[in-house]
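Undergrad: Generate coordinates for the sequence data below:
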Amino acid sequence: MRFTKEYPQHRVNRQRRTIYILPLGPFPPGHAGQSTAAAAAGASTSAGETEAGSSSSDRGATGGAEGGACPSSRTDKVLLSWLQKFCQCFFLGVDVKFLDPVRVREVQCKTRINEHTKQWQLLSKDILDYLVSKKPRDAICLVAVTMLDLYPSDSWNFVFGQASLVTGCGVFSFARYDENFYYIPRDRQKAKKSELEEFNMPPVTSVLLLRACKVMTHELCHMFGMKHCIYFSCCINGSNSRDESDRRPVDLCPICLRKLQEAVDFRLAVRFRAMLEYCTKESWDSGVPAPPLEAFESFKTWLEKVLVFLEEPPVAGSEESSQASN
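TA: The predicted model follows:
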């Protein structure tokens, strides 16, 4: 396909078949650099292209009841593990690994306080430059994830994430997916730089997890050589606000799914089955806490319908049956 010829470095092969995720800035202890099993064990003993928008449109983002909120003492230890597993299902056949966390001061990126939200922001371009020098040799891509807000240039308000198709590096933020993000602290202009290293984890609800999975896979798709989709409703559509981001589906449209399949080489039914198991609470191992999945229900129903179509044999005499016999 043309897009894999244009960016052959993003096609999975024996030398490059790992997605690396780098936690940046304040994350809870034990969160980063752990396997799913290790994170779960800790929980059981512990209580480019940009996505941008305006603060005014974001204030009307999805609200109301967010079912499935979990106590932060548990989900702090496993949130990244839930994201890791979703990523493994979405990019089936690709290894997903965490690198050791990095503090903001180590990246030496430019920072500012947003004039609208009074929240700290990191310059995403500086982060991308830092990641290029840290990218492992066997990496398909390296992506940084942060709980701090991002901006791509002085003239922009914010970005959800930014990725480079050329370098295979990206960064995305979960900051604006916290419903409390727009509560402006008093005298925020006097905030100290030390706050960039303080951890402030929002409650992990099913809605926050769904949003996090969507922005993660969106940015990673860019690093497989895929540009914003202009054909159908697709998880890699562009967006200018959290409202638009929320309206994007979880998965790719048929055209973009075919592109990803060309780059990664997976069987469709096997991939959809893995994603359905992720969305089914009963399928989670007893040693790994199941994530809050209420917001995934419509996606789960869609997956079930897709699998019926893919896995049921065609009816004798139908057009599909005739094609299969040829």
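Undergrad: Please make it C-alpha for all contacts and neighbour counts, starting now.
TA: OK.
Undergrad: Going by neighbour count, list what's buried in the one helix or strand I127 maps to.
TA: I127 belongs to helix 124-134 when assigned by DSSP states H and E. Neighbour counts over helix 124-134 (16 or more other C-alpha atoms under 10 Å) mark 124-125, 127-128, 130-132 as buried.
Undergrad: Now render these as JSON lines, adding distance to F224.
TA: Shown next, in JSON lines, are the buried residues of helix 124-134 (distance: C-alpha to C-alpha, whole Å):
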{"residue": "S124", "distance to F224": "19"}
{"residue": "K125", "distance to F224": "19"}
{"residue": "I127", "distance to F224": "19"}
{"residue": "L128", "distance to F224": "16"}
{"residue": "Y130", "distance to F224": "20"}
{"residue": "L131", "distance to F224": "16"}
{"residue": "V132", "distance to F224": "16"}
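Undergrad: so how far is the helix holding I127 from its chain's centroid?
TA: In terms of C-alpha atoms, centre = their mean, to the nearest Å, the centre of helix 124-134 is set 18 Å apart from its chain centre.
Undergrad: tell me what it is packed against?
TA: With contacts defined as 3 or more C-alpha pairs under 8 Å, 6 or more residues apart in numbering; DSSP states H and E, the packing partners of helix 124-134 are helix 104-107, strand 139-146, strand 159-164, strand 169-173.
Undergrad: For the comparison step, fold the sequence that follows:
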Amino acid sequence: MSMEVVPLQPPKCRHSSLSVTSSAHAAEVRYRRPTASQRAAAATLNGWRKKGTKLSDYSSTYPAPLVLPDDDLAVDPEYPPQSVRQWLEEEDRNEVTPKKNVVYVAVPPETEKDNDFIRIWTQPQLEGTEQAINMPSVQDLVDYLTAFYHGITVRLLPPPRLRFQSWNDGTGRTSKRTAKAKSAAPRQIGLDTAKGRFPIRTRASKDRLYERQFNLDDLLDAAIGILPDDAYALLLVVDHDLYEDEDDVFVCGRAYGGSRVAVVSTARYNPLLDGVQGVEREHAWPASHCEAYFQDCCDAAEPQQSAKKKVKAREAEPDRLEEGAETPLRAAVTAYTALPSLSSRPSVAALSSLWLNRVCRTGSHELAHCLGIDHCVYYACIMQGSSSIREDARQPPYLCPIDMAKLVRATGTDEWERYRALLGVCEKRCETHGFAAFGAWITARLAVAGGTNSV
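TA: Purely as a prediction, here's the structure:
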């Protein structure tokens, strides 16, 4: 069964007012953000803030989590925070050492012609008129991660390349069996590696956007099995759709932090699926902080809310940034809106870069779990949990001050050199919305810092 693409609507919003606090829905689900004093203490190595120290206002650079209806923090508003001190004391956290200091990225496993049915499973089941777009380049992902994890070596996993095969085929040549397997949809295929063949379970996709899905836990187990001796971590990239347990519709990635492995799927980030999945490009980060968008999301989720309750919610006006305010968030939105709209006839190149940007953000997130960094509840941050593909698009690519402190400690990098490395990557893709916005955010962040080494 194929699904028809829902046309994306042309842009209508100017994002004139940006909210730097959580939505009104946050109070309704009883999400209580740590106070400014608690956030300042959480960023220190000893877990306390020196009495009398002036609190910095980071709101125009690091806004509060959105907490829109059905967001991860709206579903689990009491998720425990992880301070720098708690991170340091985490028993399962692995240190980067001189002997284990390389992050490897594995190119999506290839599929030979005799098992072409496995490759076909990477193609979304859509009926539409949009032109096919290029899958993200893994080398481009490596370049981005090299800057994001400045201080750690990031490189491609060396040959031989991983390969998907029919599980019972030791040679890769089972033409009759393969023909039957295609129609029978095998429940298990094999992942061939230099260290042997690993079984990977498959199942039919619940929402039928893809024909078959691979089991995430099996892929993670395989990643553990091929982890190089000098690896700090391994990120396995796959082009197939994934599931983790029978209740899942899909998952985009996961990390076994203690085992130092992560898997990320490119499948659901394909922009051609945005209409079907309800991903709104116009209000992706940084425009996700648009105040009008906040209100629309909250109103749409609670249509039965009483008029009195609605008025009361709107009286609690959030802090906002009006047009003209020179801040990192506003700079990011200005750069984002200066480019041609992604909602109305975007170019193939723009969509391809959008796809890459999404995979870069998820790859960054999952590898941070390998460093022991947990989900963030303090700020809008790349380390926030995500409960949907829609929420994923709304989250920022940067680390908040607390998670930045963890990264700097783990990698031994200099925060400002790291920003400059990321800026170099973003400037090479300044025609791309996500990269252009992040580059503008970094530039403004460096300007706000004024060359100092304090956050």
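Undergrad: Got a TM-score for the pair?
TA: For these two chains in superposition, a TM-score of 0.69 is obtained (TM-score structural alignment, normalised by the length of structure 1); 248 aligned residues with a C-alpha RMSD of 3.0 Å.
Undergrad: about what we covered before: now the helix holding I127 of structure 1: which residue numbers in structure 2?
TA: Aligning helix 124-134 of structure 1 against structure 2 (TM-score structural alignment) gives residues 216-226.
Undergrad: average offset between the helix holding I127 of structure 1 and structure 2?
TA: Overlaying structure 2 shows helix 124-134 of structure 1 at a mean distance of 1.0 Å from the equivalent residues (mean C-alpha distance after the TM-score superposition for structure 1).
Undergrad: From the rest of the structure, what touches that helix?
TA: 107-110, 142-144, 150-153, 161-164, 167, 169-171 (C-alpha atoms under 8 Å, 6 or more residues apart in numbering).
Undergrad: is it possible to export the helices and strands packed on helix 124-134 of structure 1 to CSV including distance to L307 of structure 1 and mean neighbour count?
TA: CSV is the format used below for those (distance: least, C-alpha to C-alpha, whole Å; neighbours: other C-alpha atoms under 10 Å):
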stretch, distance to L307 of structure 1, mean neighbour count
helix 104-107, 43, 14
strand 139-146, 29, 25
strand 159-164, 31, 27
strand 169-173, 31, 28
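Undergrad: Nearest to N180 of structure 1, out of those?
TA: Among these, strand 169-173 comes nearest to N180 of structure 1, with 14.9 Å by C-alpha to C-alpha.
Undergrad: ok so, going back, relative to strand 159-164, how tilted is the helix holding I127 of structure 1?
TA: 40 degrees (axes from the mean of the first three to the mean of the last three C-alpha atoms, to 10 degrees).
Undergrad: Could you look up the SS state of the residue nearest the centre of structure 1?
TA: Residue closest to the mean C-alpha point of structure 1, counted by C-alpha atoms, centre = their mean, is M216 at 1.4 Å. Three-state assignment for M216 of structure 1 (DSSP: H, G, I helix; E, B strand; the rest coil): helix.
Undergrad: which position in structure 2 aligns with it?
TA: Using TM-score structural alignment, M216 of structure 1 pairs with G363 in structure 2.
Undergrad: Distance of its match relative to H25 of structure 2?
TA: 29 Å (C-alpha to C-alpha, to the nearest Å).
Undergrad: likewise K99 of structure 2?
TA: 47 Å.
Undergrad: counterpart of A262 of structure 2 in structure 1?
TA: A262 of structure 2 maps onto G170 in structure 1, by TM-score structural alignment.
Undergrad: Map E90 of structure 2 across to structure 1 for me.
TA: Using TM-score structural alignment, E90 of structure 2 pairs with E6 in structure 1.
Undergrad: got the contact list for the closest residue to that match other than its chain neighbours?
TA: Excluding its sequence neighbours, the residue lying closest to E6 of structure 1 (C-alpha to C-alpha, 6 or more residues apart in numbering) is G225, at 7.9 Å. For G225 of structure 1, the contacting residues are 3-4, 6-7, 10, 165, by C-alpha under 8 Å, 6+ apart.
Undergrad: Among those, which ones are in helices?
TA: Of the contacts of G225 of structure 1, the ones assigned to helices by DSSP state H are 3-4, 6.
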